[in-house]
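Visitor: quick one, structure for this:
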Amino acid sequence: MFKKLTFSLLASASFLGCGLAHAQSVEAASPYAEPTVIYGQPAPRPVQRTAYAAQRPNSNLGGGFIEFLFSDGAHGQRYQQQPDAPSQYSYEPRPRMMSPMEQEQSVYRREEATDPARPAMDPKYLPQTVSYDGKEGPGTIVVDTGSKFLYLVQDGGKAMRYGIGVGRPGFTWQGVKTITAKKEWPSWTPPKEMLARRPDLPRYMEGGPENPLGARAMYLGSTLYRIHGSNEPWTIGTNVSSGCFRMRNEDVIDLYGRVNVGAKVVVI
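Guide: Next comes the predicted model:
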């Protein structure tokens, strides 16, 4: 008899309690104004839950009555379901990881962009892909000392063009050479001819950002000439060297990654 009475009371309380609770429900505000995009696809909106209002203190029915049966009888204690908090996870696409070479290039781009004391380089010397209709095959480097451009011939009648600094008057030259060695952050030993003209120069310099050969060097044949980087990018497009071809560090890093030892170099 007691079991039947309890079951009947529970059923009635459940019906009345649901009706009362829903009649007094308070809809929780969604923490999301718009759907979050996950890699280009709209994410499903989070399920909204309802925070139920507290029962009237003098009510012995509904949710309060159920709590009375299965608790210590403290009518004043109520438990409300809380709305979902905003997710702590971000669904923004991950940025593409840069290669070590790209990271190194980006350092020099930031330095040039944030140092107003350095003279601006003419934008025409920035790297770009251009048409090429010469006779040299893909993989050949063509150095045009007159226009101060270096071309890396590619397939399909195209070439990568870079701005360079070339030799001062009396130090320019022409010919065909081969890349015989490649070095990252090369050390520098000024040749005796240069030391005779500039006895103030150091006899040896370790590789690094202050080294005049810059981040990369490609050695041309058995000569003292190189295609190399520079810690003075504002000199690109000028006659400044003793016969070497200098490039911005980020540009020589790019060229270095595209050519191999044995590549042909045509200087005109």
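
Visitor: switch to C-alpha atoms for all contacts and neighbour counts from now on
Guide: Fine.

Visitor: show me how far whichever strand or helix holds residue 102 is from its chain's centre.
Guide: Using DSSP states H and E, the element containing residue 102 is helix 100-114. Distance of helix 100-114 from the chain centroid (CA atoms, centre = their mean, to the nearest Å) equals 11 Å.

Visitor: let's see this one next to it:
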Amino acid sequence: MFNSIKLNSRLAAAAFGALAIGTVAFADSAAAAPLPMFPFILTPPTQTVQPPVQSMPQVQEEDRAVEMPARFRRQTVSYATREAPGTIIIDTPNTYLYYVLGNGQALRYGIGVGRDGFTWSGIQSVSRKAEWPDWTPPPEMIARQPYLPRHMAGGPGNPLGARAMYLGGTIYRIHGTNAPDTIGKRVSSGCIRMTNEDVTDLYSRVNIGTKVIVLPMTERSADLGSAVR
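Guide: I've put the predicted structure just below:
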């Protein structure tokens, strides 16, 4: 009996010692192991970089690159007419546009007009105005030139240039051009083209409803307008 108790005590002590050693080993292991990383990595918020705003270039730059003949430069001239001030008269055969000032004077601009077979005449009015207009070639033009784009956003490369004034319900416009060397020539499909600088000046003077008289190719103006000195 006494021997049995001693044996049981020894077993208990051995078990206790093993448990203590295991506890110390666990504690040492836990202390040596690195702490788990925080599951989320905080980073500073991403800054959105806005693209630089691109403004349209000054309209005068490309016009200065082409030396205009003196007669096509914008100028105030003597011009006898019964039309009211503010009227636009397009002298097709002489490639001039007159903006009537009154008192026998007008502003004269050089223009490009329709090529052979594409000139027209009549009386219209300005029905709409647009700055850096989009260009959507009409079906008639696409039928003749199927390679043309179906739509082109406004901008320096757009053939309508810096400004456009639409004439009535027609397909014709008075507009700018990215080809100022065509002023004084017969090259368009019926539209009246001006340098970007000149069309911007005219645009600032014209209102919706402005009367526009387009003279026929066969009719030369009796008074071509002499420059005011």
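
Visitor: helix or strand right after the helix holding residue 102 of structure 1?
Guide: Heading C-terminal from helix 100-114 of structure 1 (DSSP H and E), you reach strand 128-131.

Visitor: which residues of structure 2 does that next one align to?
Guide: The alignment of strand 128-131 of structure 1 onto structure 2 (TM-score structural alignment) covers residues 75-78.

Visitor: and for stretch 224-240 of structure 1?
Guide: Using TM-score structural alignment, stretch 224-240 of structure 1 lines up with residues 171-187 of structure 2.

Visitor: outside of that stretch, which residues touch it?
Guide: With contacts defined as CA atoms under 8 Å, 6 or more residues apart in numbering, stretch 171-187 of structure 2 is touched by 62-63, 66, 68, 72, 94-96, 110-116, 138, 156-167, 190-196, 198-200.

Visitor: from those residues, keep the buried residues only.
Guide: 62-63, 68, 72, 94-96, 110-114, 156, 158-167, 190-196, 198-200 (16 or more other CA atoms under 10 Å).

Visitor: those in helices, which ones?
Guide: The helices, defined by DSSP state H, take in 62, 63, 196, 198, 199, 200 from these.

Visitor: identify the residue of structure 1 aligned to the fifth one.
Guide: For residue 199 of structure 2, the equivalent position in structure 1 is taken to be residue 252, counting by TM-score structural alignment.

Visitor: spatially nearest residue to its match (excluding sequence neighbours)?
Guide: Nearest non-adjacent residue to residue 252 of structure 1, counting by CA to CA, 6 or more residues apart in numbering: residue 229, 5.5 Å away.

Visitor: and for the one you found, the neighbour number?
Guide: 29 (other CA atoms under 10 Å).

Visitor: how close does it sit to residue 246 of structure 1?
Guide: 5 Å (CA to CA, to the nearest Å).

Visitor: give me the mean distance between the longest strand seen in structure 2 and structure 1.
Guide: Using DSSP state E, we find that the single longest strand of structure 2 is strand 122-131. Taken over the aligned residues, the distance from strand 122-131 of structure 2 to structure 1 averages 0.4 Å (mean CA distance after the TM-score superposition for structure 1).

Visitor: what stretch of structure 1 does that strand fall on?
Guide: Using TM-score structural alignment, strand 122-131 of structure 2 pairs with 175-184 in structure 1.

Visitor: which helix runs longest in structure 2?
Guide: Max-length helix for structure 2 by DSSP H is helix 2-32.

Visitor: tell me the buried residues in that helix?
Guide: So helix 2-32 of structure 2, judged by 16+ other CA under 10 Å, has zero buried residues.

Visitor: and the counterpart of residue 197 of structure 1 in structure 2, how close does it get to residue 138 of structure 2?
Guide: In structure 2, the residue matched to residue 197 of structure 1 (TM-score structural alignment) is residue 144. According to CA to CA, residue 144 of structure 2 stands 10 Å off from residue 138 of structure 2.

Visitor: now swap in residue 132 of structure 2 and tell me
Guide: 18 Å.

Visitor: residues in contact with the helix holding residue 102 of structure 1?
Guide: 118, 249, 250, 251, 253, 254.

Visitor: give me every residue that touches the residue nearest to the fifth one when sequence neighbours are not counted.
Guide: Meaning residue 253 of structure 1. Using CA to CA, 6+ apart and skipping the chain neighbours, the partner closest in space to residue 253 of structure 1 is residue 216 (6.2 Å). Contact analysis of residue 216 of structure 1 by CA under 8 Å, 6+ apart lists 182, 183, 184, 185, 186, 228, 229, 249, 252, 253, 256.

Visitor: among those residues, which two are most distant?
Guide: Of all pairs drawn from these, the widest gap by CA to CA lies between 182 and 249 and measures 14.5 Å.

Visitor: Provide a list of residues in contact with the equivalent of residue 96 of structure 2 over in structure 1.
Guide: Per TM-score structural alignment, the equivalent position to residue 96 of structure 2 in structure 1 is residue 149. Contact analysis of residue 149 of structure 1 by CA under 8 Å, 6+ apart lists 125, 143, 161, 162, 163, 164.

Visitor: wait, the first one sits on residue 165?
Guide: Think residue 125 of structure 1. No - using CA atoms under 8 Å, residue 125 of structure 1 is not in contact with residue 165, being 10.0 Å away.

Visitor: could you measure the residue nearest to residue 252 of structure 1 against residue 62 of structure 1, distance?
Guide: 81 Å.

Visitor: can you count the residues close to the nearest residue to residue 135 of structure 2 once chain neighbours are set aside?
Guide: In space, and not counting its chain neighbours, residue 135 of structure 2 is closest to residue 152: 5.1 Å by CA to CA, 6+ apart. Residue 152 of structure 2: 16 surrounding residues under other CA under 10 Å.
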